[in-house]
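S.K.: Generate coordinates for the sequence data below:
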Amino acid sequence: MNAYAAVDLGASSGRVVVGRVGDGRLDLETVHRFPNNPVRAGGTLHWDVLALYAGILDGLRAAGPVHSVGVDAWAVDYGLVDATGALLGNPVHYRDGRTDGWRATAQRLGEQRLYATTGLQQLPFNTLYQLTAASGSPQLAAARHLLLIPDLVGYWLTGEIGAEETNASTTQLYDVRARAWATDLIADAGLPTSLFPPLRRPGDRIGPVRADAALPYPTDVVAVGSHDTASAVVGVPADGPDFAYISCGTWSLVGVELDAPVLTEDSRRANFTNEGGVDGTIRYLRNVMGLWLLQECLREWGDGDLDALLRAAAAEPAFGAVVDADDPVFLPPGDMPARIARECRRTGQSAPESRPALVRCIMDSLALAHRRAVRAAIALSGRDVRVVHLVGGGARNALLCQLTADACGLAVVAGPVEATAVGNVLVQARAAGALRGGLAELRKLARETHELLAYAPRGDTAAWDAAAGRLG
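M.R.: Predicted coordinates:
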């Protein structure tokens, strides 16, 4: 069996996972985990990307000999590199407030034009708005290349400059139909087109790991679906095309897989996004705030026993209070319990009076957001859906999985939890010739090698309709 190292960087932690593929088997082993702790300095929230890179190298050393390495991470954030190859400051975190004036840029460039070209959901932290917020800065003036986070890691590992297209497609600077940088749009935004490096596709060989990485074995870096959701969707264990997916972690990415983008005015108004997927597919989805609400509550409370909280929340009455999980008021870090209580009172509801009641509010609200996004994806794309696959860390949350099935009125299949690493490894294995075929064949292996849990809807449609009606 060949071994492959998947480097998976998330918003709160990173890990290196070794996947072994062969003879109908796919075995995963997490060999190293490390924290991802943002740092606020000088009033700006940054990623500590050097600490992340050190964690990656420690993990690759712990992995032992592997055939190749693939890197995936979150979208939109980037590092700027100068003509000497030096990084011009730590990348800024997408939750930083520097893009608060993003709407002026959207209006200047034309929201309909932006959508017709990029197919991207309007989000204040899209790379386009981060870059225009940085216009006139010394860093941008000195920059030679813009590298999204996985591309920056790949550059440090190999010395090769490039941009993998699934992550490039999240920038709002990529032409989703031409599958190329939107150079006219970039120029009209006042940005130098030379910043944007040549595009790569998942499965392309990037290059050998440099000697100064000091790995005890030689290996190559291979491009994968470097947006973590692109890799997660590869790891969805679907049997056929009639599925929706929810890649659930800090964010919930809710959508369907298509062959072509949906660029209608209805789609734009619904704020759906068309992101590139592996093998030329389109991830037609909506970003939902996800488990961020719960994570921020736990941080405010000093963590605590999450399993006990979820058991207690399951015993709370349904729909005691619900909030719009996608409300921008919940986007920044801060006192999440207080913000949820304020939103409940603002909408004429009583605020939850206990931690379990607050957790139940979050779970009900997130299930409602999943329902809204799944139903919209079906209506806007015309795709038939008979099952929802919920992958990622949220697949461990039995309460959320059951509530999502109830809210959507569809069966939910939960797992694999490690879908992102699964997809990362499968693309590497196919590039090495250890696997053959398209996404259906890759997903068959994922389906046959992972334990999956099924949740049937319990038929409370009227109660969910009434709860949704509270949110307008």
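
S.K.: For the rest of this, base every contact and every neighbour count on C-alpha atoms.
M.R.: OK.

S.K.: Centre-most residue in the protein?
M.R.: Against the mean C-alpha coordinate of the chain, by CA atoms, centre = their mean, the closest residue is residue 229 at 4.4 Å.

S.K.: and this one, so I can compare the two:
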Amino acid sequence: MKHSANFLAIDLGASNGRVVLGTWDGQRFDLHELHRFANGPVNVLGNLHWDPLQLWAEIKIGLARYGQQYSQPLTGIGLDTWGVDFALLDKAGRMLGNPFHYRDARTDGMMELAFERAGRATIFRQTGIQFMQINTLYQLLSMVARHDPQLAAAETLLMTPDLFNYWLTGRKAAEYTIASTSQMLDARRRTWASDLLETLNIPANILPPVVNAGTVLGELRSDVAREIGARGAPQVIAVGSHDTASAVAAIPDLGPESVYISSGTWSLIGVETAQPVLSDRALALNFTNEGGVAGDIRLLKNSTGLWLLQESRRQWQRDGHDYSWDELLRLADQAPPFRSLVDPDDREFLNPTDMPAAIRSYCRRTGQPEPDSVGAVARCCMESMALASRAVIDSLETLLERRLEVIRIVGGGSQNALLSQFTADACQRPVVAGPVEATALGNVMVQAVATGHIDDIAAGRRAIASSIPLSSYAPAASVAAQWQDAFGRFNALR
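M.R.: Sure thing, here's the model as predicted:
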């Protein structure tokens, strides 16, 4: 292992973005946030878009702050984002319009159209990816179905992190972990599923070559380096460009007996495997085989996570009540247990204009008491999340034919002590929570491996374990029967 290096992790999430300094002293990592900024959809003429130019401006502000505050030259830069979304470029490398947001309604009905043309089982056996209408495959199929002129004019498709890496380096490439979220990558060959794309009339020639996580893409472009005041020419590294891949890379002690939950806007619940699981049972249970940073597979299921609570908080803010997260957890803890439950993955919660109203409507429709206070809504969200996690873990055990003994929660949701305890109680398994900054840590750790500062991913995980304190939650046997009864009610809703 080499000593002393500074890396920048650019971590773009669905609701905010950050530029984080990761320092490596030869034994431990330390993180320091340089810049944080808002992100979110922009509604234009009834469609939801991202604003990548604003994100690019914010990224450069964060990069410039490093040069303003530190004299040591940067060793590397890595960037990760959410999955599935993309930009189309013309022959000159310019964007053809603003990229669409995955919650845009243009994908309505596209999964069903894909099943008619290609077959559900065929799609899964080629790609191994969970069926969700937000997937890149259905976004592109909607453009094919509507004869979208942007698709006809496109020379290149770049997934969101690949777009920013292109702007950083001038190199067009598709990093493996983010490409795997598209449902367009052959799970076994780990190249684009050209036969499937041809069946759906999606042009495969616009897709760039796939590279592995840890690939050094090149030096930071000289014009960008001058603009941000960089000292030297830092390397830009394709990390686990899907934020969940970076987060999972940072989980300490992720052995075969462990199941992880990457907890944020989405809950991504799964295990690591050497090869994709493409069985009929995996198809029936709707599991996904996404790429890992070591070329392995993250066998997991996407479930709606903190989205319901985040959107409820936004609505309360719009109503003039700016509750802190601590206040919401206190109110939820004081609310009566198991009064109302929802299926977080119900379509009613995909993108409602008023989330608390949508939750009350769902409860009314399903014959349950409507949550009548802020605390009741918050508790409903978190109890339902915990039960949804149990449902996925039960299905995963059925698929693997073994018991998963320990739950490891990482990401922003891991600092929610009430949710972690609910998860331990609902699943009757111990929970280890942390690191909170898993995505940034995984991003930085892969950079350290790529530049020779750490030997491999396993050594990087050990270094992370010695760098970050973790929290443990034991399941309470005294409430097991109540949670079991609630789980029966929850399953009846699905």
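
S.K.: sorry, back to before: how about the residue nearest to the centre of the first structure, what's its partner in the second structure?
M.R.: Aligned by TM-score structural alignment, residue 229 of the first structure pairs with residue 244 of the second structure.

S.K.: Likewise for residue 75 of the first structure?
M.R.: That one, residue 75 of the first structure, aligns with residue 83 by TM-score structural alignment.

S.K.: Quick one: residues contacting its match.
M.R.: Residue 83 of the second structure is in contact with 160, 178, 181-182, 242-243, counting by CA atoms under 8 Å, 6 or more residues apart in numbering.

S.K.: Taking those together, which two end up most distant?
M.R.: 182 and 243 (14.0 Å; CA to CA).

S.K.: which one of those two has more residues nearby?
M.R.: A count of neighbours by other CA atoms under 10 Å puts residue 243 above the other of residue 182 of the second structure and residue 243, at 27 against 24.

S.K.: hang on, that one packs against residue 82?
M.R.: Yes - between residue 243 of the second structure and residue 82 there is a contact under CA atoms under 8 Å: 5.7 Å.

S.K.: okay, and the common contacts of these two?
M.R.: 12-13.

S.K.: corresponding residues in the second structure for the longest helix seen in the first structure?
M.R.: Using DSSP state H, we find that the single longest helix of the first structure is helix 355-381. Residues 374-400 of the second structure are the counterpart of helix 355-381 of the first structure, counting by TM-score structural alignment.

S.K.: returning to what we had before: ok, now how distant is the match of residue 75 of the first structure from residue 47 of the second structure?
M.R.: Distance of residue 83 of the second structure to residue 47 of the second structure, computed by CA to CA, to the nearest Å: 19 Å.

S.K.: Let me see the contact set for the residue lying closest to residue 271 of the first structure once chain neighbours are set aside.
M.R.: Closest residue in space to residue 271 of the first structure, ignoring its immediate chain neighbours: residue 121 at 4.9 Å, by CA to CA, 6 or more residues apart in numbering. Applying CA under 8 Å, 6+ apart to residue 121 of the first structure gives the contacts 115, 268, 271-274, 286.

S.K.: I'd guess residue 121 of the first structure is in a strand, am I close?
M.R.: No - read with DSSP: H, G, I helix; E, B strand; the rest coil, residue 121 of the first structure is coil and lies in no strand.

S.K.: average distance between the match of helix 355-381 of the first structure and the first structure?
M.R.: After superposition onto the first structure, the mean distance of stretch 374-400 of the second structure to its aligned counterpart is 0.9 Å, using mean CA distance after the TM-score superposition for the first structure.

S.K.: That'll do, ta.
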